[in-house]
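**Q** My questions concern the predicted model and sequence given below.
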Amino acid sequence: MSYDPNAHPINPLPWVVWALVLPVIAMEAILSLGQQGILGGPAAVGWRMAAFQDYAFSGQVLDWMLANGRFPPEQLLRFVTYPFLHAGVTHAVFVVVFILALGKMVGEVFRAWAVLAVFFGSAIVGAAAYGLILNDPVPLVGGYPAVYGLIGAFTFLLWVRLAGTGTNQFRAFTLIGFLLGIQLVFGLLFGGGNDWVADLAGFATGFLLSFVVSPGGWGHVRARLRHR
């Protein structure tokens, strides 16, 4: 067996994963340090709430835009800024871990633009579902809808692989079933919001978008299914 002394002991992350993770880390670091009074002085304690006010997704703002037929760019921006805002350090850490893990697995197969399409497409559709299906005044923050989109893309990769081997394709949905089950249990035990609507919409978006943005697209999927 040959040994390459220049080989990385750990496969490096695709650059697009760092491009998604670093803003989350930077934003949470600034808001947390401000909240603790370490950065920005006394006024910084309110930075998180101010950021929520300006950049979190709001179903009420969406209702206003649809009712008035007006779509100011600064309000539309909320669809792509809310995934980088979090309720606290723990919230942000879990999102970062998921993006690193799933982004690596998806990013090693998908092109960078496809990873971005899945991430932001899932965030946008997740927010739209949250705003249109629910009448929840609580703003939507956090990267989970986009993370669930990456889970959808990862599920797609497993689904295609299982299709090529003739194995039961429903096994590909084990991860999403497990995560939704945990979310349900935590919601029943500790109470929870309606974020699951955005998460589920994000998963469906990531899975369906993968038919288009994955290498080879739908043609590759059809070929795999044909050779089962």
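**A** Sure, I can see it.

**Q** C-alpha from now on. contacts and neighbour counts both.
**A** Noted.

**Q** just checking, His86 touches Glu28?
**A** Yes: in this structure His86 lies within contact range of Glu28 using CA atoms under 8 Å: 7.0 Å.

**Q** which residue is nearest the centroid of this protein?
**A** Nearest to the mean C-alpha position of the chain, by CA atoms, centre = their mean, lies Ala146 at 1.5 Å.

**Q** so it, which of the three states?
**A** Of the three states, Ala146 takes helix under DSSP: H, G, I helix; E, B strand; the rest coil.

**Q** Report the contact partners of Gly40.
**A** Gly34 (CA atoms under 8 Å, 6 or more residues apart in numbering).

**Q** Quick one: the helices in this structure, in order.
**A** 15-35, 47-55, 59-68, 73-76, 78-81, 89-107, 112-133, 144-165, 174-190, 195-213, 217-226 (DSSP state H).

**Q** Alongside the first one, take a look at this:
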Amino acid sequence: MSSHNNSPLNPLPPVVAALALLIVGIEAVFQLGARAGFFGPEAVGWRLEAVQRYAFSSDIFDWMLSNGRWPAEHVIRLLSYAFIHVSFTQALFAGVMVLALGKMVGEVFSQVAVLAVFVVGAVIGALAYGVLVQTPIPLIGAFPGAYALIGAFTYLLWLRLGQLGERQTRAFSLIGFLMGIQLVFGLLFGSQPDWVADLGGFVSGFVLSIFVCPGGWRRMRDRMRHR
């Protein structure tokens, strides 16, 4: 008989809560700073200053590649951009995605693995943006990291469908739907190049999950041996 003291809900992994709080917390500081007199008049421009100092820039990335120089103040942009957003709505949506997907992935992955998926996804998303997109528009927002968590969730679903003997391509329905939504919005309101970073985050999250999912690499190795 199960104990009545056991919670029917799995606790939220602390690393997921920390990521979401960091995303929303930074945005809250920007919002408060924009209110006249709360932190002083200089606080009004904090968001713009943060974009200039911490957003990922394809131009700066090209300069580093061309000159073979990698100053820390610019290398950090590969990750720091993920914690800056254009508005409270964008930050809230990104935070909710990280919470929801991080919780689902965190029920299987270790906390270190969840953090690795988010961080690597954000970095790979920025690299994809820098290599494949030539635009002066800076990359900001946690969505490449969130899409990496979607990639990890897709991998878990892919494994589950395989165990049930069902069609594993169904696992990619979510990313297909999200990319389709972005395509529709692009056709209606103009395309934004940040979808390249989102897709890069998704692919890296899926691939990394093979190595960080408990037993994931063993399953892949056995599968390849049977072939």
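**A** Yep, it's here. Source: prediction; values computed, not measured.

**Q** got the helices of structure 1 as a markdown table, with distance to Pro9 of structure 1 columns?
**A** Below are the helices of structure 1 laid out as a markdown table (distance: least, CA to CA, whole Å):
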| stretch | distance to Pro9 of structure 1 |
| --- | --- |
| helix 15-35 | 18 |
| helix 47-55 | 38 |
| helix 59-68 | 46 |
| helix 73-76 | 43 |
| helix 78-81 | 35 |
| helix 89-107 | 15 |
| helix 112-133 | 23 |
| helix 144-165 | 24 |
| helix 174-190 | 27 |
| helix 195-213 | 30 |
| helix 217-226 | 32 |
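
**Q** looking at the ones you listed, which is buried most?
**A** Of the helices of structure 1, the one with the most neighbours on average (mean count of other CA atoms under 10 Å) is helix 144-165, at a mean of 25.

**Q** what's that helix aligned against in structure 2?
**A** Taken onto structure 2 by TM-score structural alignment, helix 144-165 of structure 1 occupies residues 143-164 there.

**Q** centre of the chain versus that stretch, how much separation?
**A** Centroid displacement of stretch 143-164 of structure 2 relative to its chain, using CA atoms, centre = their mean, to the nearest Å, is 13 Å.

**Q** what's around Gly143 of structure 1, how many residues?
**A** Applying other CA atoms under 10 Å, we find 30 residues neighbouring Gly143 of structure 1.

**Q** What's the separation between it and Ala87 of structure 1?
**A** Relative to Ala87 of structure 1, Gly143 of structure 1 is positioned 11 Å away (CA to CA, to the nearest Å).

**Q** Ala19 of structure 1 too?
**A** 21 Å.

**Q** which residues do His86 and Glu28 of structure 1 both contact?
**A** Here His86 of structure 1 and Glu28 have Ala92 as joint contacts, going by CA under 8 Å, 6+ apart.

**Q** before we move on, back to that, out of the helices of structure 1, the one nearest Tyr3 of structure 1 is which?
**A** Closest to Tyr3 of structure 1 of those, according to CA to CA: helix 89-107, at 24.2 Å.
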